[in-house]
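**Q** what's the 3D shape of this:
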Amino acid sequence: MARSETQTTAQTKAQTPISGGTAQPDNSDLPNLALATLSRLPKTVRVPSYDRQSLSAGIIHIGLGNFHRAHQAWYLHRLMDQGTAHDWAILGAGVRPSDAVSRAKLLDQDCLTTLIELDPSGQSAEVTGAMIGYIPVEHDNATLISEMSDPRIRIVALTVTEGGYYQTGTGAFDIDHPDMRYDIAHPDQPRTAFGAMVAALRARRATGAGPFTCQSCDNLQGNGDILRQTVVGFARCVDDELADWIDTNCTFPNSMVDCIVPATGPAELALVRSFGIADTVPVTHENFRQWVIEDKFCAGRPAWEAVGATLTDDVHSFEAMKIRLLNGGHQVLANAGEVLSVETIAECMAHRAIHALFSKVARTEVCPHVASVHSMTPPEYVELIERRFANPQIRDTTRRVAFDGSSRHTGFILPVIRDALRVNASV
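**A** Next up, the predicted model:
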C-alpha cells in the first residue's frame, strides 16, 4: 500500500508541476472552456495532448459527480495522454432529473473538465478530456439502454453513492423498495441505473453482443460484490435465465477508490477563473489518488496500472484499512464538526478537541480491528490521513462529509463496532 501511494503521489507531482493560478486583473471576458479555446489557455495549464476526434467510447459511467471526474476519468485521461486507450473514452450518463443540469453544463464545454490540484505547496490546473459525450437523461432511460447495448461498450461503471445500491438494513437486496418494485413491473422502461443495465444486458444476450463488466467506483467494502447482488437480484425478479447468464458471464470487480474531492461552490468557481479558465463545473482535489482494482474484466479494460492504479487479487485488505480509518475517520470529524459549527475538515483537524477525538478513536478503537497491508501498518496509515485531512488548501465541508450519514455509518462505522463487541473491546 505504501508503494502504491508513494508512486501515485510522486507521479502526480512529476507530471503536474505546481504553479499557482495566474492573477487576472479583469477576467470577465474569459472564453468559455471548449475544444476550440484550449489553445488560448495560459501555458501553465496542462491540456490534453491527444486528438479528441480520435477517441471512441468504450465505457459508460453513470453518476458524473466531482469524484468520478477527479478519479477514474483522470486515470483514463492520463493513459490517453500516453497515446493509448483511445478506444476507451467515456460516455457520461445520469438517471436522476437533476443530472440534466450537469449534462447541459458539460455539453456546453465539450465535456471537458478543469481539475485543480490543491497542495499546501501550491496549486495547479489541468484540463481533462476522456469524456466525449453525455447520454440524454430520460424517465425511461431508453437512450441509455440503447447505448449500453452497443458491443463497443465493454465497461459500465457507476458512482451512485454508498446508499444507492438498494440494500436492506441487513445488507440484502431490497426487493421491496418502491424503485425496484416499479422497475420489476416495467423492465423495458426502468427508472434506475440497475434496471437499465439489466435491460441492456438482456438486449446484448439476444443479439450476441456479449456481456460487459459492471464496475462500482463507490466507497463500499466489497463494492463489486454489492453491485452483483443488486444487478443479479433485480434480474432474478424479471427473468431467471437472464439472471443466470449475467451471473455467469458478467464480472463485477471489487475496488478501493481514494481521493479527497470537495464540492464545487463559489470559491471554486472563482479559483478556476484565476487560472484564466471559464469552467462552470470545475473540480478541486488533493494531491493524492489511489485506485486498487480486482483484475476481473470480462470484456477487456484499459491499462490503468500504467498510470498508477494497483491491480491485485487482495482488494479487501486495502479497502478495509481505507474505509474504516479514512472514511470512518471522516465521519468522526464531520459529525463533531457539525455539532460545534466547524466548517471544514481541515478546521476540524486544527480544533484541539475534535482532533483529539479523531486521534483516540482511530488509534485505540479502529486500528486494533484493521490489518496491515503490505508494508503499511494501521498507525502509519492514520499518520498519512492526518496529513491529508489537515491540508488547509482543501475546503472540504463538514456538511458534505456528514451528509447522508445513515448510509455512510452503515459501511464505515458499524463494522468496527461489531468487531469490537465480538471481542469485548472498547467502543
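**Q** only C-alpha atoms for contact and neighbour calcs from this point on.
**A** Will do.
**Q** if I look at Val307, how far off is Pro253?
**A** 19 Å (Cα to Cα, to the nearest Å).
**Q** okay, those two: which has more neighbours?
**A** Set Val307 next to Pro253 and count neighbours by other Cα atoms under 10 Å: Pro253 wins out with 24 against 18.
**Q** Wasn't that one part of a helix?
**A** No: going by DSSP: H, G, I helix; E, B strand; the rest coil, the assignment for Pro253 is coil, not a helix.
**Q** Please report how far the residue nearest to Glu386 when sequence neighbours are not counted lies from Ile145.
**A** The shortest distance from Glu386 to any non-neighbouring residue, by Cα to Cα, 6 or more residues apart in numbering, is to Met349 (7.8 Å). Relative to Ile145, Met349 is positioned 45 Å away (Cα to Cα).
**Q** helix/strand/coil for Asp140?
**A** Asp140 - assigned by three-state DSSP - is coil.
**Q** can you pull the contacts of the residue nearest to it when sequence neighbours are not counted?
**A** The shortest distance from Asp140 to any non-neighbouring residue, by Cα to Cα, 6+ apart, is to Gln189 (4.5 Å). Contacts for Gln189 (Cα atoms under 8 Å, 6 or more residues apart in numbering) come out as His139, Asp140, Asn141, Ala142, Asp183, Ala196.
**Q** Drop the exposed ones from these and show what's left.
**A** Asp140, Asn141, Ala142, Asp183, Ala196 (16 or more other Cα atoms under 10 Å).
**Q** out of those, what pair is the most spread apart?
**A** Ala142 and Asp183 (13.2 Å; Cα to Cα).
**Q** contact partners of stretch 243-256?
**A** 201, 211-217, 219, 221-225, 227-228, 232-233, 235-236, 290-298, 315, 318-319, 322.
**Q** this one as well, want them side by side:
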Amino acid sequence: MTSYKLNSLNLPKLKDSVSIPQYNREKVKTGIVHVGVGGFHRAHQAFYTDQLLNESVTDWGICGVALLDFDTKIYNTLKDQNGLYTLVVKELDGSLTKRVIGSIVEYLFAPEDPLLVIEKMASPEVKIITLTITEGGYNYNEATGEFDFENQLIQHDQKHPQAPKTIFGYLTQALKLRKERGLVGCTIQSCDNIQGNGHMTKKMLLSYVLVAEPELAPWILQNVSFPNAMVDRITPATAPIDITNLKETSGIDDAWPVVCEPFIQWVIEDDFIAGRPAWETVGAQFVENVAPYEKMKLSLLNAGHSILGIIGALMGYSTIDEAANNPDLHAFLRAYMKHEVIPILGNLEGINLQKYEESLLQRFGNSYIKDQIERICSESSAKFPIFILPTVNAQLKQKGSLDYAALVIAAWAVYSLGKDKNGNTIHRKDAIKNILQEKALASKENPQVFLEIESVFGKLNQSEIFVAAYTKAYQKIITYGIEKCVADTNSKILNKN
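**A** Okay, the predicted model is just below:
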C-alpha cells in the first residue's frame, strides 16, 4: 500500500482510507491554549474539540504548548505534521476505528521561546487555558496540603519571571499581562486526575502569585474561573507496532499516532468566565457539581489501574490486561472495590456503581489495549495520595475494612525494591524514586519505615490500626510471595493467620 506522510498537504489523499477533518483548518481561530500535549489530551479534549469543529464551529481551535525540554519529541512531531495526528480506537472486538484529528492548529515549544507562550496565553482571542500536566505538576505537598516553594524550578521562576520553567510561572506572567492591558480574564481548566482539580489549580496558582506577584491576586479572584472536571479515557503509550500497523493498513505515515479505548467521558462544572465551546453537543456533560463523579472515578478507575500496575509488576506482567485477566488479581480488585471503595462513595444519584464497576473490569481486561504497566506505575508517589489514600482515610474514620488497601501499599513497598517475583528488574519512574527505594530497603528490618514518607502518606504512620494491617500484609508478601497473598486475601486467610 502506498503511504503518505501525515501533513496538511497530504491530508486529502487519505480521505478514502480514514476519517479526516471536514473543516478548513486555516480558518479556525485559536480560542484554547493547552499545556501538555501528550497522548491523553490528544485522545480526549482534542478529540471532543475536533468533533465540534466538524460542526462548523471556527473559534475554538487549540494551541498546544510543550512545556518541558522532555517534550521536544512531541513538539517536533506535531510541527512536522502541521498539528495533525491519527487517533486509533481499539474496540473490544479487536477492530480499529481510525480518525485524523485536526483541532490542534498551533503548537509552541516553551523552552525555545517562553515569552511567545506567555503572549499567546495573554492573547485576547484565548478564552480558556487547559492543562494536562500530570498529578505531580501541581507542586502539591500531601503532608502539608500546601504549595512547595522548596522546588528549585519554582525558585527559578521567582528569580526569572520572563523565562519561567513551570506552569505557575507562565500563568502568572500571562495573567499579569491581561491585567495590565485591560483585557478580560479567562478560564483555567485542569484535565488531570485530581479530585477537585479546579480547586487545586486555583489554590496552587494563588499560593504562587501571592509570593511572586501579590498585587495580581485580587484581579485573578475576580477575572479567572477554575471549573472542576472529571476526565476518563484509557490511553496507553503508543508502541512502534501501532505506527507500523497504521502505515501498512491505512497508508498513513504518522510518527506519533494515539491509541485508546472506545470508552470516553468528560464531566465538567459549567463555570467559564469568558465563554466556552459547546462540548455538550459532542458528548461532554456539564453539571453543577462534579465531585461525586470524580470521587467515583479516582477511587475506582485510577486506583484500580494503580493496583493492577503495582501488583501486576510484582507478578511479572508487563501490561494491564495481563494483570486484569489473572483470576486471583481480578477477584482481588473486585473485592477491593466492593468492600473498601463503594461503601465510602455514598449514594450517587444517577450512577449505578455495580454497572460502573463491571465496566471497569471489562475495560481493564481489554487485551487489545496493551497498556504498559511501567506507564501506569510511573510517578506512583503522586498518584497514591490521590487514588488510594482517601479511601484508606475514609475507612479509618468509619472503622471499616483496610485489608485490601493495606496489601496494596505493602506491595508498593516491595515493588520499590525494584525486583519482581522472578528477580527481574522493575523499571521505575518516580520523582522520589531514590527516597522510595531507600525506605523500601529499610523496611526489610522495619516495615513501618516506608510509611514515614510524609510527602506521600501524611500522618498515616500514626494510625496503629493501619500500621498493624500494613505490617501484617508486608510480612506475608515477604514470606509467601505476592501471588499467594493476593489469593489468601480473597479467601480471608490473610486475616485469620
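**Q** what's near enough to touch Gly365 of the second structure?
**A** Counted by Cα under 8 Å, 6+ apart, Gly365 of the second structure has contacts Ile320, Asp321, Glu322, Ala324, Asn325.
**Q** mind checking what it lines up with in the first structure?
**A** In the first structure, Gly365 of the second structure lines up with Ala390, judged by TM-score structural alignment.
**Q** Please apply the same query to Lys29 of the second structure.
**A** With TM-score structural alignment as the criterion, Lys29 of the second structure pairs with Ser56.
**Q** Name the nearest residue to that match, sequence neighbours excluded.
**A** According to Cα to Cα, 6+ apart, the nearest residue to Ser56 of the first structure is Asp87 (4.7 Å).
**Q** Now do the same contact list for the one you found.
**A** Leu55, Ser56, Ala57, Gly58 are the contacts of Asp87 of the first structure under Cα under 8 Å, 6+ apart.
**Q** Could you list which of those residues belong to strands?
**A** Ala57, Gly58 (DSSP state E).
**Q** any chance of the contacts of Asp87 of the first structure in JSON lines, with neighbour count and distance to Thr377 of the first structure too?
**A** Converted to JSON lines, these look like this (neighbours: other Cα atoms under 10 Å; distance: Cα to Cα, whole Å):
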{"residue": "Leu55", "neighbour count": "19", "distance to Thr377 of the first structure": "42"}
{"residue": "Ser56", "neighbour count": "19", "distance to Thr377 of the first structure": "42"}
{"residue": "Ala57", "neighbour count": "21", "distance to Thr377 of the first structure": "40"}
{"residue": "Gly58", "neighbour count": "23", "distance to Thr377 of the first structure": "38"}
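**Q** overlap between the contacts of Asp87 of the first structure and the second structure?
**A** Counting by both residues aligned by TM-score structural alignment, their matches' Cα atoms under 8 Å, the contacts of Asp87 of the first structure that remain in contact in the second structure are Leu55, Ser56, Ala57, Gly58.
**Q** before we move on, back to that, which among the contacts of stretch 243-256 of the first structure end up buried?
**A** By 16+ other Cα under 10 Å, the contacts of stretch 243-256 of the first structure give 201, 211-217, 219, 221-225, 227-228, 232-233, 235-236, 290-298, 315, 318-319, 322 as buried.
**Q** What strand or helix carries Gln229 of the first structure?
**A** Per DSSP states H and E, Gln229 of the first structure falls inside helix 223-238.
**Q** which position in the second structure aligns with Leu340 of the first structure?
**A** So Leu340 of the first structure corresponds to Met315, using TM-score structural alignment.
**Q** Kindly apply the preceding question to Lys360 of the first structure instead.
**A** In the second structure, Lys360 of the first structure lands on Ala335 (TM-score structural alignment).
**Q** separation between its match and Asp328 of the second structure?
**A** Counting by Cα to Cα - Ala335 of the second structure and Asp328 of the second structure are separated by 10 Å.
**Q** Show me which of these two is the more surrounded one.
**A** Asp328 (19 against 15).
**Q** check contacts around that one.
**A** Each residue near Asp328 of the second structure by Cα under 8 Å, 6+ apart is listed here: Glu483, Val486, Ala487, Asn490.
**Q** before we move on, back to that, which among the contacts of Gly365 of the second structure gets closest to Ser455 of the second structure?
**A** Using Cα to Cα, these come closest to Ser455 of the second structure at Ile320, 27.2 Å.
**Q** pretty sure the closest one contacts Glu374?
**A** No: Ile320 of the second structure is beyond contact range of Glu374, at 9.4 Å (criterion: Cα atoms under 8 Å).
**Q** what sits in contact with each of the two?
**A** In contact with both Ile320 of the second structure and Glu374: Gly309, using Cα under 8 Å, 6+ apart.
**Q** So between these two, which is more surrounded?
**A** Ile320 (30 against 19).
**Q** Please tell me how far that one sits from Ile62 of the second structure.
**A** 31 Å.
**Q** Where do the strands of the stretch 1-150 of the second structure begin and end?
**A** For the stretch 1-150 of the second structure, the strands defined by DSSP state E, counting those that start in this stretch cover 4-5, 30-35, 61-66, 85-90, 96-101, 104-109, 128-131, 140-141, 146-147.
**Q** now stretch 400-407 of the second structure: how far from the chain's centre is it?
**A** 25 Å (Cα atoms, centre = their mean, to the nearest Å).
**Q** Likewise for stretch 74-86 of the second structure?
**A** 21 Å.
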